[in-house]
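Enquirer: Let me see the structure of the following:
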Amino acid sequence: MGGQIKVMIVDDSAVVRQVVRQALEHEPGIRVVGAASDPLFAMMHMQREWPDVIVLDIEMPRMDGLTFLKKLMSERPTPVVICSSLAEAGTTAAMNALAAGAASIITKPKMGVKQFLEDSANDVVHAVRAAARANASRLASPVAPVLVPPPKLSADAVIGSGLGRGAGMVSTTERIVAIGTSTGGTQALEAVLTRLPAVCPGMVIVQHMPERFTAMFAERLNGLCQVEVREARHGDRVIPGRALIAPGGKHMLLTRNGAQYTVEVIDGPLVNRHRPSVDVLFRSCAKFAGRNALGVIMTGMGDDGARGLKEMKEAGARTIAEDESTCVVFGMPKEAIALGGVGEVVPLDRIAGFIAHHGH
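Expert: Here you go, the predicted structure:
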C-alpha cells in the first residue's frame, strides 16, 4: 500500500477515540481521517473518504460493532481491528468477530481503559499496520489475530535438525498432512476442512492464535466438518479423519511411537516470533514422517514455516503452497516458494483435493 494508511476510529467513548487518535497520529505513515461515536456516524464520514483500516468497538449505541463488521464485509471489505472489552480471548464475541472478518483483536480492560491504551499504543499501531497489508478482497471471511513481534528464534530452539528415529520408516502406508497458516488462516482452514470427506489422512495444524482461541476455533470447525477437529492434547494419536490443531501458546510436534503417529504438545521459546510455530511442526514431520507426509503452507504474514517446509521436501514429502490469488496475505507461501521448499502452488479451492488424495 503506497502513501499513508488512512484510519477511521469508531468507539462510543470519547476518551478511547482521543487516546487511539493520539497514538496513531504520532506515527509516520498513518493518518486518522475521522472518529465517530457509532457506526452510523462513521458511515456518513466514510462515504466522503474511505479508510484503509477501521479501529472498531463492539458495544455501541444504534448499531453494534459486529453488525457493522458484517455489513462492511458483505458490501465493501475493509480491514478492521476490533478494540473492545467484550472481545476477550476465547469468548464468543471474539470468535464471532474473527468469523465475521476482523483482521486483529485488541482486548481493552473494563477499568483503566485510558491508561491501558496509552501503555499499549505500540500494539494498536502494529495491529493497524498489519491490517493495512491484508488483501481486502479476501477479507469477507475470518482471519487470525495479529501478534506483536517478539524476538525471532529458529526451530533449533525447540527441536534439533537432522533425521530422527522415525524418519526412515517409509514403508508404512500411514500418511499424514501438516498445515501451517497465520493471517487469513481461519478462513482458509474452514474452506479446506469443510471440503474433506470423513475418511482422509490424519492432519496436524498450526494456526497462529493466542491461548484460549484455538479450543473454540477447533470446536466451531468440528461442528462444520465431516472430519473430527479438535485442539491437540499431549499424546493424541494422528489418525485418518482427525485434524489436530496446536493449542495457542504451545508448540506441537509430530512424533512416532512404533507404527503410530502421535503429537507432543510442549512449552518452549517463541520460534519465528510464534508459539505454536509452523517451522517446529514441519521440522518434526520431516524427521518422523518423511515421504509419508504432505506439507501445506497457506495465507499468513512473515516467514514461519518456510524453512520447515523445505526440510519436509528434502525428506521426501510432497509440499504445496497456496497461490497468491487466494491468500489474504501472501507472506508465508511467498517465503517458502523463494526458499525452494514448495513443489506445487495451488489456489485455495484445490487444496482439499490434494489432502484427500494423499491417502491413496
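Enquirer: rest of the way, CA atoms for contacts and neighbours
Expert: Will do.
Enquirer: Quick one: residues in contact with stretch 13-21.
Expert: Contact partners of stretch 13-21, identified using Cα atoms under 8 Å, 6 or more residues apart in numbering, comprise 9-11, 32, 35-37, 113-114, 117-118, 121, 124.
Enquirer: could you list every residue that touches the nearest residue to residue 135 once chain neighbours are set aside?
Expert: Closest residue to residue 135 apart from its sequence neighbours, by Cα to Cα, 6 or more residues apart in numbering: residue 328 at 4.8 Å. Taking Cα under 8 Å, 6+ apart, we find residue 328 in contact with 134, 135, 136, 137, 138, 139, 183, 184, 299, 300.
Enquirer: Same question for residue 242.
Expert: Neighbouring residues of residue 242 by Cα under 8 Å, 6+ apart: 201, 202, 203, 227, 228, 229, 230.
Enquirer: Another sequence for comparison is provided below:
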Amino acid sequence: MCAASVLVVDDSVTMRALIKHALSRDPDIVVVGEASNPFEARNMMKQLDPDVVTLDVEMPNMNGIDFLEKIMTLRPTPVIMVSNLTAPGAATTLAALEIGAFDCVAKPSARETMFNELPGLIKEAAKAKAGMTRRGHAGAAARPAANEPAKDRRVRLPDLIAIGSSTGGVEALMQVLSEFPADCPPTVIVQHLPAAFTGSFAARLDRVSRAKVSEAKGGEPLLPGHVYLAPGGARHMVVKPGARPSVSLVEGETVSGHRPSVDVLFTSVAKNFSGSSCGVILTGMGRDGAQGLLGMRQAGATTLGQDEESSLVYGMPRVAHEIGAVTRQLPLGKIARQIFSGG
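Expert: Here you go, the predicted structure:
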C-alpha cells in the first residue's frame, strides 16, 4: 500500500511545521509539499497531485472556504480543514462540509491533540480520492414556492423514507430536503458526521426544508412532515413498529465501520416497513448502506441511488448499484421529484 501524500496549506510557518511533524510520525503518510496561500497551493496541486490537502480558513489573498469551493469544482481532492474557525458546531464547519470537505478539525491548543487525531483522518480521506467527481455547476434546486403543488397526489407515497449519506452528503441533503413538502412522509436520515455537528446541521436543514427537521433523541413517534437526523456518536438509529411507529437509538458495535450506520437503519426499515418504504443512498465513501438497501429492495421497497456524475464521492451509491440494491439511479436534482411525483 502506497503512503498517503499530503499537501499542507496554512499561512503560519509554525502551524505548517506542527502539522508536518504530526504526520511525519506515521509511516503511511508523506507530506509532499507546503503552501502559505491558495495560489501557491493551486500550483502545487497541479504539480504534485496530492491524495489529501489540509487547509486553513484564514489566509491572505483568498480564504480557505473560497479555495475549497474551487478545489471541489475544478480538481476534486479530499480536504481536511484545520482552523481555529472549524471547531465543532461552528458555522464555518458546516459551510466547509456543505461544499465537500472530508472533515474539519480545530487547531489544537496542545500538540498531542493533533498527533492523535489528524493522521487517522488523513488515511481515511486518502481512500476517498479515487471516487471523487467534479461538482456540477447547476447549483441546488430552487425551493418550491409555498403555493406550488408539493407532489402529484395520484402517486402513492411511501409510509416512510430512509436516507443514508456520507462524504458530500451535507450538500446533497440540503438540496434534497429543500424540495420536501411540509406534509412529507416521516423521514429518517443517517449522515456520517461527528457528534458535535449533527445538532447544528439538523437546524440548518430545518431552515431550508418545509418539513420539520430535528436531531433524533429517541422515542419520537414517526409523524408526517417530520424528518429525523441520527445524532453522531455512540448509538445507531432504528425504526420500531407498533401502534405508533417510532425512532429508537440503540447501543451496538460499529457496522460497516460506522455508528450510527446506514446499514443498521435500512435493515430496520426493511424488517418493519417492508414494501411501504423508500430508501435513498447518496454520495459517500465506502459501502455503508448498500447491504441494508438491498434488504429494503428485497422486501419490496422502492430504492434510489445518486448517480456517479452528481456524487462528490461515488462510493456508497456505486456499491449499492453493483450489488443490485438500487431500483433507479438518478442525478441528485431528480431524487426528490422521483419520490413525490414518480417523474
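Enquirer: about what we covered before: quick one: which of the contacts of stretch 13-21 of structure 1 sit in strands?
Expert: Among the contacts of stretch 13-21 of structure 1, the members found in strands (DSSP state E) are 9, 10, 32, 35, 36.
Enquirer: Nearest to residue 217 of structure 1 among the residues you listed?
Expert: residue 10 (26.7 Å; Cα to Cα).
Enquirer: Counting neighbours, what do you get for the closest one?
Expert: 28 (other Cα atoms under 10 Å).
Enquirer: which residues does it contact?
Expert: Contacts of residue 10 of structure 1 (Cα under 8 Å, 6+ apart): 17, 35, 36, 37, 38, 39, 42, 54, 55, 56, 57.
Enquirer: Who are the contact partners of the second one?
Expert: The one in question is residue 35 of structure 1. With contacts defined as Cα under 8 Å, 6+ apart, residue 35 of structure 1 is in contact with 8, 9, 10, 11, 17, 42.
Enquirer: and what of residue 132 of structure 2?
Expert: 76, 77, 311, 312, 313, 314.
Enquirer: corresponding residue for it in structure 1?
Expert: Here residue 132 of structure 2 is matched to residue 135 in structure 1, going by TM-score structural alignment.
Enquirer: Relative to residue 202 of structure 1, how far out is that match?
Expert: 31 Å (Cα to Cα, to the nearest Å).
Enquirer: Now do the SS call for residue 230 of structure 1.
Expert: Here residue 230 of structure 1 is strand, with the state taken from DSSP: H, G, I helix; E, B strand; the rest coil.
Enquirer: ok, now which ones touch it?
Expert: Applying Cα under 8 Å, 6+ apart to residue 230 of structure 1 gives the contacts 215, 218, 219, 222, 242, 243, 244, 245.
Enquirer: show me what contacts residue 306 of structure 2?
Expert: 280, 281, 282, 283, 317, 329, 330, 331, 332, 335.
Enquirer: Next, count neighbours for the nearest residue to residue 27 of structure 1 once chain neighbours are set aside.
Expert: Nearest non-adjacent residue to residue 27 of structure 1, counting by Cα to Cα, 6+ apart: residue 125, 7.7 Å away. Counted with other Cα under 10 Å, residues neighbouring residue 125 of structure 1 total 19.
Enquirer: How about residue 13 of structure 2?
Expert: Residues lying near residue 13 of structure 2 (other Cα under 10 Å) number 12.
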